[in-house]
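> the following block contains a protein sequence and its predicted model.
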Amino acid sequence: MARPSRKDDILQAALALFTEIGVDATTIEMIRDRSGASIGSLYHHFGNKERIIGALYLAGTGEYAAMLELGFKEAKSAKDCVKLLVTSYIDWVIANPDWARFVLHSRGRVEAGEMGDQLREANREHFARILEALAGYREQGLFREMPADCFASVVIGPTHDFARNWLAGRALTEFAGCRELLAQIAWESVRA
């Protein structure tokens, strides 16, 4: 296994601090101290705290997108693909609860910040890859008729809502225990 890069060290230090004391209370100096990076290295890789926030957000959503890409290569049916959208999301959230909390609470800040265009482009590309993976099944009439942008909300909406509750400690049921149920509900919601 490769050693994490200095950039990764900085991002993980930032995530730990954001989790412990909050995004607003965390300073560049705290991130530098926690990561062991020099101030020059920190500014070389990111430039400022807002770019660290944006990079951390994009790295998290990028991990989920990478999980989907791998899964789509192995999916054998429309049902498999739809369920994969849900199970990959759940698996990533369970494996990365602090990062997931950060992503769920930071989207607006990143969209409004200097990395907003990068986020919108990454989301556009991610959505296009999902539509591409599902295009053949859509052409075969295997999905209920609905606008493409509505499709994603129907599939992931209940899972996203449960993730928020689980991450906030408001859910009594373990997220993993709902994995198959939520995936099946997503499939039943969009199948023709």
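Cool, got the structure.
> only C-alpha atoms for contact and neighbour calcs from this point on.
Fine.
> name the SS class of the most centrally placed residue in the chain, please.
For the chain, the residue nearest the mean C-alpha position is Thr61 (3.2 Å; CA atoms, centre = their mean). What DSSP: H, G, I helix; E, B strand; the rest coil gives for Thr61 is helix.
> excluding covalently adjacent residues, which one is nearest to it?
Distances taken as CA to CA, 6 or more residues apart in numbering put Val103 closest to Thr61, at 7.7 Å, once the chain neighbours are dropped.
> Thr19 now?
Of all residues not flanking Thr19 in the chain, Asp98 sits nearest, at 6.4 Å (CA to CA, 6+ apart).
> in addition, the following structure is provided for comparison:
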Amino acid sequence: MSPKQQRGEATAAQVLDCALELYAARGEAGLTLNAITSASGVSAGSIYHHFGSLQGVVLALAQSWLGRLLGEVVGALHQVTDARGGVRALTETYLRFIQEHPDAARLMHSVTADREAITNARQLRGAQEARIAPLADWLHAHRESGELAALPLPVLESLILGPVTGIARRWLAVGDIDIEEAIRTVPDHIWRSVSP
């Protein structure tokens, strides 16, 4: 990597770090281009060069953290051999991740991030394909072995991730869910919905 590319990556990382700090301190309303330029020392022109827009910054930040989450989930799936253990590992890993990184998790699960993800769904799915592929492969292998219900892969993915994402969102927004209890009990309920 050339020195120019290294500087570009360092600048982009600096912007993303500042954007998360601003989001954590001030919420979505405080995440403005002016606030990012002031906090990061990076010019608006440079931010537009790297991200295209303020929405591009939000999307890049959410996707960066989503990539980290997916990496941890896939790592957890590789530690178990059976489908039921995989459902438990996925649930625990996901919920512990949001506990450890609540600010990033709030951004990943925000209306703004959702809107940008829906608007750019095909592009994002392609960009995340390398990170999503191991999860899809895991689902496919366990469905083919008969350990998971013979449902389309997107349905299995939704039945497993949907409840976990819903719990994460509720915990982040309202805080009335006991994560430890959810980790103990939810995998068995998910398992009943996807077992053959």
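Everything's here; your move. Source: prediction; values computed, not measured.
> quick TM-score on the pair, please.
Once superposed, chain against chain, the TM-score is 0.82 (TM-score structural alignment, normalised by the length of the first structure); 187 aligned residues with a CA RMSD of 2.5 Å.
> ok, back up a step: any idea what the residue nearest to the centre of the first structure aligns with in the second structure?
Using TM-score structural alignment, the partner of Thr61 of the first structure in the second structure is Leu66.
> state the distance from that match to Ile183 of the second structure.
Per CA to CA, to the nearest Å, Leu66 of the second structure is found 20 Å from Ile183 of the second structure.
> now Pro3 of the second structure
Distance of Pro3 of the second structure to Ile183 of the second structure, computed by CA to CA: 45 Å.
> on that earlier part again, which position in the second structure pairs with the residue nearest to Thr19 of the first structure?
With TM-score structural alignment as the criterion, Asp98 of the first structure matches Asp103.
> which ones are touching the nearest residue to Glu144 of the second structure once chain neighbours are set aside?
In this structure, Glu144 of the second structure finds its nearest non-sequential neighbour in Ala150, 7.8 Å apart by CA to CA, 6+ apart. When contacts are counted by CA atoms under 8 Å, 6 or more residues apart in numbering, Ala150 of the second structure is found next to Arg143, Glu144, Pro196.
> any idea how far Pro196 of the second structure is from Ala150 of the second structure?
Relative to Pro196 of the second structure, Ala150 of the second structure is positioned 7 Å away (criterion: CA to CA).
> tell me, how many residues neighbour the closest residue to Trp65 of the second structure other than its chain neighbours?
Leaving out its chain neighbours, the residue that sits closest to Trp65 of the second structure by CA to CA, 6+ apart is Ala104, at 6.6 Å. Per other CA atoms under 10 Å, the neighbour tally for Ala104 of the second structure reads 21.
> Ala168 of the second structure touches Ile98, doesn't it?
Yes. Between Ala168 of the second structure and Ile98 there is a contact under CA atoms under 8 Å: 6.9 Å.
> before we move on, the earlier item: so Pro3 and Ile183 of the second structure - more neighbours on which side?
Counted by other CA under 10 Å, Pro3 of the second structure and Ile183 do not tie: Ile183 has more neighbours, with 20 against 8.
> which residue lines up with that one in the first structure?
Ile183 of the second structure maps onto Arg179 in the first structure, by TM-score structural alignment.
> translate Gly36 of the first structure into the numbering of the second structure.
Gly36 of the first structure maps onto Gly41 in the second structure, by TM-score structural alignment.
> ignore the last one, Ala16 of the first structure
In the second structure, Ala16 of the first structure lines up with Glu21, judged by TM-score structural alignment.
> Three-state assignment for the residue in the first structure that Leu31 of the second structure lines up against, please.
Matched to the first structure by TM-score structural alignment, Leu31 of the second structure sits across from Thr26. At Thr26 of the first structure the chain is in coil, as set by three-state DSSP.
> list the contacts of Thr26 of the first structure.
Taking CA under 8 Å, 6+ apart, one finds Ala14, Leu17, Phe18 in contact with Thr26 of the first structure.
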